[in-house]
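all I have is the shape, not the residue letters:
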């Protein structure tokens, strides 16, 4: 009887019985995982080509990260920031070095990092730039996804994320993504920051036009405006570099990090910037009970050390070329377009053929997990530990799905 209740249909129904329906997951119930593979309650194995929206860049249960978590669990898990713990300094110092910044402010979730970035930018605007009180504005892009808090959805253009959650937070100006002229027009003397994803993930892995990010950097410098790069999905090796901005030769004033920083084990996020920016915060003005906790720092320090070797960035770049070459071969054979960098791809399926959801359901039946977004688009973001053979397998299964 107990064994029967564990089987997929019953487990799917049970998981939804007492859960708010804010997600529409694929009907698979995962019970274990390792590397790039997960196993469901029926013993079926699937190649994970979503990697927790890039939170699992280093794969499931990476041995170095799991060992760090186990060791820290036996010692200390939380002090709050009221006290200092012995994992904190190493994490902050090594992450700051990875980012090339002076200071780090640890938080928990990506949305918290974005909220922190907004608060810091406004405070910098008032205290450093001299913007009159209450008049700061931040320029953002259409199609953005920075989280789902009430402030963040106030400048979302996704009706699902935004509708019926008002009243909305003022102080944001929305311009088309990739349009430097529109951005130039939107900035005025009260603008304190431009907040952008170097590659828009939720929108379908949308890469901006060549020269756009360098243009944003120049404009922000000229107009005394902070350039805030939301690298929560695009950063930490995903695109073939530590940060997606690097591939355009751009250094923002502030990095917003998360997802992969916690190694798929604990939620960890951070804001990284120089002292003339993050230094505007004083004790009591911002914080988090769990932000920078010992367990999070122990795991995240090992994540930073994995990235410091450059191995995962090189793997993403090389394997990404193989992935994109295979996907481009399907254009005109069910795919309309392929976008992305490194081990990150957005695929537009011919809507006359099937929806993105249908494609993901059929891929699941063939042992590959992916996620749809915005109708006929699906995203592929496999762990950076994936092999050439596994990439070829994923492309082969997609080929079969598109062929019907």
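Sure, I can see it. In this text, all values refer to a predicted model and were calculated from it rather than measured experimentally.

okay, CA-based contacts and neighbour counts for the rest of this
Noted.

kindly list the longest helix within the chain.
Counting residues, the longest helix in the chain under DSSP state H turns out to be helix 311-328.

next helix or strand past that helix?
Per DSSP states H and E, the first helix or strand lying C-terminal to helix 311-328 is strand 335-340.

that following strand - contacts with which helices or strands?
In terms of contacts (3 or more C-alpha pairs under 8 Å, 6 or more residues apart in numbering; DSSP states H and E), strand 335-340 is packed against helix 311-328, strand 345-349.

among those, which comes closest to residue 29?
Taking C-alpha to C-alpha, strand 345-349 is the member of the helices and strands packed on strand 335-340 nearest to residue 29, at 24.8 Å.

now do the SS call for residue 47.
Following DSSP: H, G, I helix; E, B strand; the rest coil, residue 47 is assigned to strand.

presented hereafter is structure B, for comparison with structure A:
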């Protein structure tokens, strides 16, 4: 066993099960381990490295800002924040934003905003506001958020949970309509469920949800922490259904693969429910994060990475379907956000990941015996072809066994 792995196992809580690989360097869509072996990164750190490892523009923005001013708290104004929020709002069509650090914090901010909006704008009776979420969701790991989860492992041993949350089946707009009451504040939904297994809802689902929420005066909040910022071939995955949500959560890719940066963005009457002292974060909106977030959004726009994800995603989906392996049960996704589900009676998704790693391709499994192909959006077609060929070899080897 590597000394690095042994040291981590001795001192780190056992809350992850990483592959037995020690990474020391990354560039673009490739990473290298401590023995100098090169791998293609087909996971992209759950979309946090959408713009590639060590992108030179983002590294430059990070180092230059770190040399000037990094963290001072929101007790003062700083130059990078305003232009960062302006760019983010213009790109997403939102009226204002509240900066945080992690995706889970952005979702918690969304929940607080929805409840306060319900009481101050919609006039829901005090203490009665409800938020609807979709079964199979993954919005983060806080107590409130796992209280909304329908996944046993996320919940077991961590209750009791706050009330005021209701779950409906994902992809079922009729179920959403039935669940809404006069006390409903918001519907929080991932346009594509990531950790749930890259689950794509039926065509028109989000558009129907938009119409229902508008008719019933309910906020539609899109959790785009994984799906946003080019991942599915659009800046926001909601755009595939022509939907403009009332609020959006962003994170992961927003930090340019460098540090945690997240935002809650919303229309004016929602963002304006916050008053000084209502909510905050010591690190949220710090100059370093704002400079990196601003540059990350610039890279997304200047390098046309949304279009690149759309084009490469179509090509990758065709190549994966051409494998025609009986071990594959389903291939689904949009852009460079693709899940490959395997027959659990014949091969485990984790075994596929280990086989891929042995052939120089890295990813991890998720729910429904599925692996994800969600690489940095800067990946080349040749690198994608190499990953598909590695998958073919893994599956052929299992079939021959």
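All right, it came through fine. Keep in mind that what you see is a predicted model, and the values were worked out from it rather than measured.

fetch the TM-score of the aligned pair.
Overlay of the two chains. TM-score (TM-score structural alignment, normalised by the length of structure 2): 0.98; 397 aligned residues with a C-alpha RMSD of 1.0 Å.

which elements pack onto the longest helix of structure 1?
Using 3+ C-alpha pairs under 8 Å, 6+ apart, helix 311-328 of structure 1 sits against strand 335-340, helix 388-403.

mind checking these for the one nearest to residue 37 of structure 1?
Nearest to residue 37 of structure 1 among those is helix 388-403; the distance by C-alpha to C-alpha comes to 9.9 Å.

hang on, the earlier thing: which one of the helices and strands packed on helix 311-328 of structure 1 is the most hemmed in?
Mean neighbour count (mean count of other C-alpha atoms under 10 Å) peaks for strand 335-340 among these, with a mean of 19.

where in structure 2 does that strand fall?
Using TM-score structural alignment, strand 335-340 of structure 1 lines up with residues 328-333 of structure 2.

ok, average deviation of the matching stretch from structure 1?
When structure 1 is superposed, stretch 328-333 of structure 2 averages 0.5 Å from its matched positions, counting by mean C-alpha distance after the TM-score superposition for structure 1.

possible to save the helices and strands packed on helix 311-328 of structure 1 as TSV with distance to residue 14 of structure 1?
Supplementary listing: those in TSV, determined by distance: least, C-alpha to C-alpha, whole Å:
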stretch	distance to residue 14 of structure 1
strand 335-340	36
helix 388-403	29
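
mind listing what the residue nearest to the spatial centre of structure 2 touches?
In structure 2, the centroid-proximal residue (C-alpha atoms, centre = their mean) is residue 226; its distance is 1.4 Å. Listed by C-alpha atoms under 8 Å, 6 or more residues apart in numbering, the contact set of residue 226 of structure 2 reads 46, 47, 48, 194, 250, 251, 252, 253.

mind checking what secondary structure the first one has?
Per three-state DSSP, the secondary structure class of residue 46 of structure 2 is helix.

what's the counterpart of it in structure 1?
Using TM-score structural alignment, residue 46 of structure 2 lines up with residue 53 in structure 1.

swap in the fifth one?
Aligned by TM-score structural alignment, residue 250 of structure 2 pairs with residue 257 of structure 1.

contacts for the strand or helix carrying residue 289 of structure 2?
In the assignment (DSSP H and E), residue 289 of structure 2 maps to helix 287-302. With contact meaning C-alpha under 8 Å, 6+ apart, helix 287-302 of structure 2 is reached by 51, 57-58, 61-62, 65-66, 69-72, 78-81, 83-85, 87-88, 229-230, 253-256, 258-261, 305-306.

what about 7 Å?
Residues outside helix 287-302 of structure 2 that contact it (C-alpha atoms under 7 Å, 6 or more residues apart in numbering): 58, 61-62, 65-66, 69-71, 78, 80-81, 84, 254-256, 261.

what's the ChimeraX line that selects buried ones from those?
To isolate the buried members of those in ChimeraX, using 16 or more other C-alpha atoms under 10 Å:
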select :58,61,62,65,70,78,80,81,84,254,255,256,261
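
list the ones among the contacts of helix 287-302 of structure 2 that fall in helices.
In this view, these that belong to helices under DSSP H are 58, 61, 62, 65, 66, 80, 81, 84.

tell me the one of these nearest residue 332 of structure 2?
residue 58 (31.1 Å).

contacting residues around the counterpart of the closest one in structure 1?
Applying TM-score structural alignment, one finds that residue 58 of structure 2 aligns to residue 65 in structure 1. Residues in contact with residue 65 of structure 1 (C-alpha under 7 Å, 6+ apart) are 263, 299, 302.

can you count the residues close to residue 133 of structure 1?
For residue 133 of structure 1, the neighbour count with other C-alpha atoms under 10 Å is 12.

what's the closest non-adjacent residue to it?
residue 126 (6.4 Å; C-alpha to C-alpha, 6 or more residues apart in numbering).

and that neighbour, what pairs with it in structure 2?
Using TM-score structural alignment, residue 126 of structure 1 lines up with residue 119 in structure 2.
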